[in-house]
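1. the following comprises the amino acid sequence and a computationally predicted model.
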Amino acid sequence: MSVEADGATDARGGDPTDAADAEELAVRVELLAAENRRLREAYRDAMRTRYRQTAIAFGAIGALALLGGAFFPGSRTVLYALGGTGVFAGVLTYFLTPERFIPARIGEAVYRTLADDVATIVGELELSNERVYVPRSGDARLFVPQFASYDVPADEDLDTAFVLAGRGEERGLALTPTGLPLAEFFEDTLDRSPGDAASLAPRLASALVDQFELVERAEADVDARRGRVSVGVAGPAYDPVDSFDNPIASLVAVAVARTLQRPISLSVVEPDDERYDALVVCSWEAAEDEAAGDGSPSNAEAGTNADAETDGAR
């Protein structure tokens, strides 16, 4: 009799104590999920409240300035201008409050997973360590050549992911760089095209910090005679900066390539300056007028290898 009972217990899945533990665990998981949802909602509410408090503060300052303009005729012009600005900023901030807030660590985790996958593909294909950003009409491509000594493929050959046309030096992997949409946003904010690396670099460093908030600090240096733009960055949101097609380095490379209209070889090296975490180096083969000290870029076809001191560092 007892043997049959034991058999029935086993058929139902084991000791009743285990079933009770599993049920208790399921209840705990459900409670934790509910608490997690509550915390996310509380976080969103807190962020909305902060935005709206900022909007109210702007509006209050603007209203006070407008009111002051009625009582202080001598400063009326300034006060009315300040009041109008405050009210406008308040209304804009209130109605543009984001509905969804995504922590930076989520974007970093998603990027790192994709970067690791692509890096694995590059490794299994035994491609070189070169990263070449090639500008095209309306976009740009990241070309990973098969060999360290390479030629940049024709634009139409970069349409496919696996570049197999042409000679061996033109074969490799072609991808859409992560920095392309960022570069397009950056270009949309410019009142006019930078035209050359010297005018582009400081704007780009400022955009990394203020516009995109990808880094805490950035400083650019241009050496047109050697064909190089270097950007030192500190406090990157996406770390490490030398990972495959990191958005920070990719934005710099795509923006330089599109401005100069020539292929750019990208390297990320450790900086000598301890204030920065990484040094993003964009290199190109300088034209004769740049090497002579003119400094203005040309549209000549660029070479594709980085300078010796950054060669192979990624």
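-> On my side now, so go ahead. Residues are numbered from 1 along each chain as shown.
2. all contacts plus neighbour counts: C-alpha atoms, from now on.
-> OK.
3. need the helices for the stretch 101-250 of the chain, in chain order.
-> Using DSSP state H, counting those that start in this stretch, the helices of the stretch 101-250 of the chain run over residues 104-124, 179-188, 197-206, 247-260.
4. presented hereafter is structure B, for comparison with structure A:
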Amino acid sequence: MSEASTVRDGEDQRVTEAGLTREELLGEVQLLAAENARLRAQRENRVRRSYRRAAAGFFVLGVLAAVAALAVPESQTVLFSLAGVGLFVGVLTFWLTPSQVISAPVGDRVYSAYAATGRGLITDLDLQETGVYVPAPTHTAEAADVRLFVPQARRFVVPKASELESLLVVGGDDRARGVSLVPTGAALLAAFEEGRGDPASTVEEFASQLADALVEGFELVDGATATVDPDGGAITIGIRGSSFGAVDRFDHPVGSFVAAALAAELDTPVRMETRAADDRRSEFVVDCRWGEVGE
């Protein structure tokens, strides 16, 4: 018997298999909610403490360099420069400490809803599995100027930039029909460009910057290794340990960021495909090609 009814003090109460009344179950739920909130706060505090420890380390470095500059006059220029850098980075790290931390599973679930929508579009509109990232105006402040074009025809051509402003691309050329979306990587690219240092002078250097951003900047993966074929117009990035689950899903943030960044940097359409590199689906490969991207 899964559930029974009892009468106590004139009130009808539900008793579960575990022998708990409704009020007792509500109490258990409240305790679990409180514990969950405590653990979440504990995790956020731990992250904040790690940032503040790093800030304190830079402060100490700056102070020690300043003291050393006073003690060693012949090296004052270098030491005062080091002191300034240490104090500046310390202040920056302290004030940029995140006030709210979103766990990877939560982010993965949010992305999964978007991926399911994309998969539904491909199925219902009979689109191809190919994704082409095209430099085009998006008219949003939060995302870089790149669109994701998913063609309908197997032998397709990339639409004009003006045609990509609409969700449904239904121009005169049947080969240029499909859907145009703001990719997940466009928002990441906007953040990457804001914090980026000197521009890369070669495609190899830019690919290395993208791999570092995936690991260190956005913490989307545990490891990323880039291989470049500039003459063939291709970049391959091996991915290990994705924070957002399987990378071979629709417009996954990892592949989307790499393809969107390449499209914006090279100012040319980039075709992106992903695949699993092992049976455990813990490692993936992101292939990006530019030049002749159509079929």
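-> Perfect, thanks for sending it. What you are looking at is a predicted structure, and each value in this text was computed from that prediction instead of being measured.
5. looking at the helices of the stretch 101-250 of structure 1, which is buried most?
-> Each of the helices of the stretch 101-250 of structure 1 was scored by mean neighbour count; the highest is helix 247-260, a mean of 25, by mean count of other CA atoms under 10 Å.
6. who does whichever helix or strand comes after that one touch, helix- and strand-wise?
-> Counting by DSSP states H and E, the element after helix 247-260 of structure 1 in chain order, helix or strand, is strand 264-269. In terms of contacts (3 or more CA pairs under 8 Å, 6 or more residues apart in numbering; DSSP states H and E), strand 264-269 of structure 1 is packed against strand 132-136, helix 247-260, strand 278-283.
7. what's the matching range in structure 2 for strand 264-269 of structure 1?
-> Counting by TM-score structural alignment, strand 264-269 of structure 1 pairs with residues 270-275 of structure 2.
8. same thing with stretch 140-156 of structure 1?
-> Using TM-score structural alignment, the match for stretch 140-156 of structure 1 in structure 2 runs over residues 146-162.
9. show me the contacts for the spatially most central residue of structure 2.
-> Structure 2 has residue 253 as the residue nearest its centroid, 4.7 Å off, counting by CA atoms, centre = their mean. Residues in contact with residue 253 of structure 2 (CA atoms under 8 Å, 6 or more residues apart in numbering) are 184-185, 244, 247.
10. now do the same for it: its match in structure 1.
-> Under the alignment by TM-score structural alignment, residue 253 of structure 2 pairs with residue 247 in structure 1.
11. ok, residue 229 of structure 2 next?
-> Aligning on TM-score structural alignment places residue 229 of structure 2 opposite residue 223 in structure 1.
12. I'd say its match and residue 231 touch.
-> No. Using CA atoms under 8 Å, residue 223 of structure 1 is not in contact with residue 231, being 11.6 Å away.
13. looking at the two, which is more packed in?
-> residue 231 (23 against 17; other CA atoms under 10 Å).
14. now do the contacts for that one.
-> Applying CA under 8 Å, 6+ apart, the residues near residue 231 of structure 1 are 201, 205, 218-221, 279-281.
15. what about stretch 49-62 of structure 1, distance to the chain center?
-> Stretch 49-62 of structure 1 sits 30 Å away from the centroid of its parent chain (CA atoms, centre = their mean, to the nearest Å).
16. list the buried residues in that stretch.
-> Buried residues in stretch 49-62 of structure 1, counting neighbours by 16 or more other CA atoms under 10 Å, are found at 51-52, 54-62.
17. any residues touching it, and which ones?
-> Contacts for stretch 49-62 of structure 1 (CA under 8 Å, 6+ apart): 82-94, 97.
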